[in-house]
Structures are given as structure tokens and as C-alpha cells.
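**Q** I'll drop the sequence and a predicted model, then ask my questions.
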Amino acid sequence: MTDASSEIDARAAEWALVANGGEPDSGQAQYLEAWLASDPRHRGAFLRAQAGLRLVDRLRPDLVLTRAPTRPRACTPLSRRTMMIGGGGAIAAGLVAVAASVLLRGERFRTGLGEIRRVPLQDGSSATINTDSIVDVKLGRSRRDIDVVQGEAWFNVHPDRLRPFLVRVGDIRVRAVGTAFSVRPLAAGVDVTVTEGIVDAWDVRRPNAKMRIPAGATAMLDGQAEPRAATPLPPPELARRLAWREGLIILNGQTLAQAAEEFNRYNTRRLETGDLATEQTKLVGVFSATDPESFARAVSPMLRATIILRSREIEFSRS
């Protein structure tokens, strides 16, 4: 399979995931139609990716769990899905996500390694919390305060102009009224990605340097300089960045080292790049975040590498 075909299949898989999550909005639909029309191969790849999702749903009904009746302060599984989509050995498997219906007034939520937790908030908002994260929630009469103490989270904010929704990540503040966005602390700063609406973001050390981030854009805030302008993201890239909400890692041009870093966020069995640490081959595919062995088996032929399987690690090697 050529690099071009692999890239088409990966993009088709991303679009299939977007479509599988519900009817695309008008902007996404226009972007999808333009992509389908730009190359005769695109429509066939998209249909194959959709068929792959439907096929696995039929073959593995045991991985679809029915939501149990909600109880205060209880957690119930939402769903787990295993799927094979796209070409070039691209493998995707679903997750166990946890939903909790609780009163969130001064509550702390933790996720373990590889756990993704979906939490409905009392005000009608919701939080999806990524692996190994800590989020504190306090809903008051005049404001809604969220502290991302560790890790990453995505928020779908219920509109309430009388109670601003304020997310704190260290010195970074993100304020929304009714919108959806994610925050993730990185070495370079705090990444804010907006999927719906508009947010205002700033560093408390530079309160006069606020920036506005619109839907479909991302920005990095580090507090050390004037905020850089928000960067628009094509819908497939937006879906790739937020694929963790479905327990997936989507690669579209990342190196082995970058992929290993992402997989190691979710697993105690770590990927070790070994003597392929500087390998620059661009990887493409959709994978389960909690199945590093399937990823390693899928990409090792492309890298002309062998993998050494151990109980606590998977090492890539040229030998």
C-alpha cells in the first residue's frame, strides 16, 4: 500500500468516526463533501471505513454494554467497542467509559491509567476526563469553577450567562458560557482546543493579554509571551486530537517516538523505541489506546523492525 493510499484510508477512518458520532454539523458536512469530491478514491475509502465500523458492531455485540440505571455517586459502564477500520493494518478498539450522575458541589474526580470517565454535571454540562487525570468541580450560585489539577479533560458547557464556567489549569484560565472545549497541560504550555462556541483564555500573570478562541481552533498558552493567534484546525485534525474520548489514538504522520509517547499515557506496558528512537517514518492508522501490542504488530513490518514482547514493555529493534 502506498503512502498516499495509507493517508487516504486514515483520513477516511477519521471521517467515519466523525460521522459515527452523529450527524455532522453544516461546516463539517461541507468539508466532508469537498474532501469526497477532491479525489475519486476518497468516497470508496470512506464507504469502506463506515462498513468496517458496522461490521464490527455485528461481529462483537458482546462489547456493547447497556447502561445501568443511574444512582447517586455510582459509576456505570457506557460502552466498549473493538473495530478494524482503514487500511495498512489500522486497528481500532473502543474503551470502557464511566458515567456518573452525582451532585457535583466540591467534588474531585480521578481517572486511572487507561481510564476515560464521562461525568454529567448538575448544571447540565458534562466533563470527559482522560487517562491519569484529576479534576475538581465546584458549582456555585454565581459561578462554576473547574480545576484541572492533572491530565486532560473536555467540557461540554451548558449555557448560563449568570454563572460563568471557569476552568483553571495552573496559571491559565479558560472562560466559557455555552461551548465545548478541551484543555491539556503540555511542556510548552496549556493546549486549549475548542469544538463548539467561543472561549476566552488568559494567564493570570498577564491578565490584559486575553485571547479569544473560536470553534474549530486551538491555541497554546504559556504565559511567557504575548498569546499567539489561535490556529484553525480542519475537522479531521480536530477529530484526531479528540479521538481519546472514544479510547482511540489516530496517527496521521506521527513518528514512532511520538506514537510511543501517546500510547504510554494509557498503559503500564510501555512502548520502548530502542534503536528506532530516531526513526522518522510517518505512521498512519487508527488504534486502540489501550492495546499497544496490536499497534506494535501493525507497524513493525512498515518499520522493518522486530518487536520484543515482555510483561511490562514492548521494545522495537532492528536486530
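**A** Good, I have the coordinates. Numbering: from 1, shown residues only.
**Q** for the rest of this, base every contact and every neighbour count on C-alpha atoms.
**A** OK.
**Q** list the buried residues in stretch 267-280.
**A** Across stretch 267-280, burial judged by 16 or more other CA atoms under 10 Å covers 267, 269-273, 276.
**Q** now do the residue nearest to Ala93 when sequence neighbours are not counted against Arg240, distance only.
**A** Leaving aside its chain neighbours, Ala93 sits nearest to Thr82 (3.8 Å; criterion: CA to CA, 6 or more residues apart in numbering). Per CA to CA, to the nearest Å, Thr82 is found 18 Å from Arg240.
**Q** check Pro120 too.
**A** 23 Å.
**Q** same question, Leu166
**A** Taken as CA to CA, the span from Leu166 to Arg240 is 25 Å.
**Q** use this one as the comparison:
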Amino acid sequence: MTRQEAQRQEEEEAALWVARHLDKAVDVTAFHQWLAGRDGRRELFDALWATCMDVAVTDALRAKDQAAAPPKAAPPRPVYRRVAFAAAAGLAALAAIWAWPELRFAVTPEQTFATSAGEVRSIALSDGTALFLNGNTRVRVKIGSGRREVQLAAGEALFDVRHDPQRPFTVVTDDARVTVLGTRFDLALNDARVDLEVERGLVRFASTSERQSAVLVPARHGAALINGRIGSPVALKDSAATEWRTGWLQAADMTLGDIVPRLQRWTDKDIIAEDPRLLRTRAAGRFRLSEPRILLESLGDLYGFSVEETGSAFILRKR
């Protein structure tokens, strides 16, 4: 039996146990033996049960039961026949619900990974994909039998995606959606923009606002989503965007406003410019991310601003 077949069997067994609970026809001992038989069964059962308790799903089941119910004037059926009918209807309804791909994916167990300021972490996913998280980053991961999805809730991550034509790999943020089959790319949330850089393969980059068609970004190219629109891909000269893995920032004609969110992943202190115009200052150089005060002071010496460090922030003031 393949891994996908085994997972499908686990899901079908969990669905049957949910149906038995819905019909109040549960062998408690057998149920607990099933739960204990393999890791993850409790989580799978709980997720499917929660889905079936959703108001929309409950309404659908109720409508199905009402449509299948005998006329009120009909004589009552024997109890055992009503129980059998209810069980059959419950199983049929649950089977129909379980067949919906979106609901099947909704009950796939989710994993959350996070890093603290300045922490770089590597993660091996169950499908063979490797994730590398920058500091102050949080992702939620679901690896299902038909698709793979990561939610980038904060920060930046490098994805080395294992090729699987049967299971597209998607990374979603509040503003963007990236879809691949197998590739290596970096995705970063930098304040109001989403930056994508592709090292290998081809990436489909789309805005959730649907103001424009998706943009295909090839290997060694980058693109940015700003104010709901994705710019044209531009060729990359090197892989400077992922130097954060070794604790460095390579800035090439980058505004201070673009540098700040990248540095913010390496400190718990807020970086505040008293005059927003200061963030338009363009800078270049190679800086050590793990030393945020030294980095900011070096930039200040070069571009004319001072740095005041408080207990909770770095305050930048124009000289």
C-alpha cells in the first residue's frame, strides 16, 4: 500500500467513526483502540468532527435528512429500521461531504513553525520539501493527499520544494499566492510589499485582490507585489536575497524603508524613523544583520542620521 493509499484509508476510517458518533452507535472500547492504533488519529478525528459541526455542514445534513424523511402521515416505522435508516443517511451524507476536496483538505492536520528574532531555522516537511525560516517568521503547513499549502503569516522563508506533479505546492499570504510543482524560491513580507525571488524552476505569482492575471516568474528572476499589483519580473545578478541564512544583508541601491523590515526580523526592538522622509534614503553595502545597532549606526554615519536606542526601539533622527 502506498503512502497516499494508507492516508486515504485513515481518512475513511475516521469518517466512519464520526458517522457512528453522529448516529450515537459507538463501541467505545473499539473506538479508543482505533485511536491508540496510530499517531495522528485523534487529531484527524477531531478535525473531521469539528468540520461536521460547522453550521453550514450541519444545515446541509439537516436538509438531506428532511428531504429523505417519510411523509408525516405515514405510520411509524420500527425503531430498528429508523436507526438503520438514520445510520445509512448519516454515512451517505458524510461520504458526500468527505468527497468534497476543500473539506478533505480542511481536516488535514496543520503544523505551525516559528522563529524568534535573529533565529534561522531549517525544517524538513513530510513530502521532502525543505523550509528555511528567517527571524521573526511564522508559517502554518498542511501536506494533504492532493495538495500542499503553506501560509506565510509573518517574516521570510526560503522554500526548496520537492517536485510532485500530483500535488501542487502553494504559499499564501494576506495579499499573494505563489504556486509551484517543484522549485526553490524565497518569499518575504516586507511591510506593505511581498518580495519573491526564484532560484530554480518556474513560479506562478498571483495577487489575492485579482486586479491582474498571475505572473510567471522564471529561475534567477524576482518580482514584487506592491499595492495589490505585481511588477514585471527582473533578472537577478546573484542570490543576495538569501544571504540572511548566513546573517548578512546585501543592499544594492536599496531604500532605508526596504532595509528596515529586513533588519526588523533580527531584533525585538521597533525601528522607528522620526521623519518618514528619511526612509527614502538610498543605501548600498553589506551589513551584519545580527548586530542591528552597529548596522544602523553605520548607515547613519554614511547617510546623515543618528540612532538612539531605548528599551523597546531604535529611533532614527535626521542630523
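**A** Everything's here; your move. On a predicted model such as this, the values are computed, not experimentally measured, just so you know.
**Q** tabulate the buried residues of stretch 267-280 of structure 1 (a markdown table), appending distance to Ile250 of structure 1 and secondary structure.
**A** A markdown table is the format used below for the buried residues of stretch 267-280 of structure 1 (distance: CA to CA, whole Å; DSSP: H, G, I helix; E, B strand; the rest coil):
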| residue | distance to Ile250 of structure 1 | secondary structure |
| --- | --- | --- |
| Asn267 | 16 | coil |
| Arg269 | 19 | coil |
| Arg270 | 18 | strand |
| Leu271 | 16 | strand |
| Glu272 | 19 | strand |
| Thr273 | 19 | coil |
| Leu276 | 20 | helix |
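**Q** which member of these is positioned nearest Arg54 of structure 1?
**A** Nearest to Arg54 of structure 1 among the buried residues of stretch 267-280 of structure 1, counting by CA to CA, is Asn267 at 27.5 Å.
**Q** and the aligned residue in structure 2 for the closest one, what is it in contact with?
**A** Mapped onto structure 2 by TM-score structural alignment, Asn267 of structure 1 lines up with Thr267. Contacts for Thr267 of structure 2 (CA atoms under 8 Å, 6 or more residues apart in numbering) come out as 117-118, 292.
**Q** top of these by neighbour count?
**A** Gly118 (22 neighbours; other CA atoms under 10 Å).
**Q** which position in structure 1 pairs with that one?
**A** Aligned partner of Gly118 of structure 2 by TM-score structural alignment: Gly114.
**Q** quick one: its match from Gly151 of structure 1, how far?
**A** For Gly114 of structure 1, the distance to Gly151 of structure 1 - CA to CA - is 12 Å.
**Q** who touches both of those two?
**A** 130-132.
**Q** what is the nearest of the residues you listed to Gly197 of structure 1?
**A** Asn130 (21.6 Å).
**Q** contact partners for that closest one?
**A** Contacts of Asn130 of structure 1 (CA under 8 Å, 6+ apart): 111, 114-117, 151-153, 244-245.
**Q** grab the nearest non-local neighbour of it.
**A** Asn130 of structure 1 sits nearest to Ile116 (CA to CA, 6+ apart), 4.9 Å away.
**Q** and Val18 of structure 2, by the same measure?
**A** Trp49 (6.2 Å).
**Q** wait, is the one you found part of a strand?
**A** No - counting by DSSP: H, G, I helix; E, B strand; the rest coil, Trp49 of structure 2 is not found in a strand; it is helix.
**Q** and the strands in the stretch 1-150 of structure 1?
**A** 75-77, 82-84, 91-93, 97-100, 105-110, 116-120, 126-129, 134-139, 144-150 (DSSP state E, counting those that start in this stretch).
**Q** and the first one, what other elements does it pack with?
**A** The reference is to strand 75-77 of structure 1. In this structure, strand 75-77 of structure 1 packs against strand 97-100, with contacts taken as 3 or more CA pairs under 8 Å, 6 or more residues apart in numbering; DSSP states H and E.
**Q** which part of structure 2 matches the strand it packs on?
**A** Using TM-score structural alignment, strand 97-100 of structure 1 pairs with nothing in structure 2.
**Q** secondary structure class for the closest residue to Glu272 of structure 1 other than its chain neighbours?
**A** Nearest non-adjacent residue to Glu272 of structure 1, counting by CA to CA, 6+ apart: Glu315, 4.6 Å away. Secondary structure, three-state DSSP: Glu315 of structure 1 is strand.
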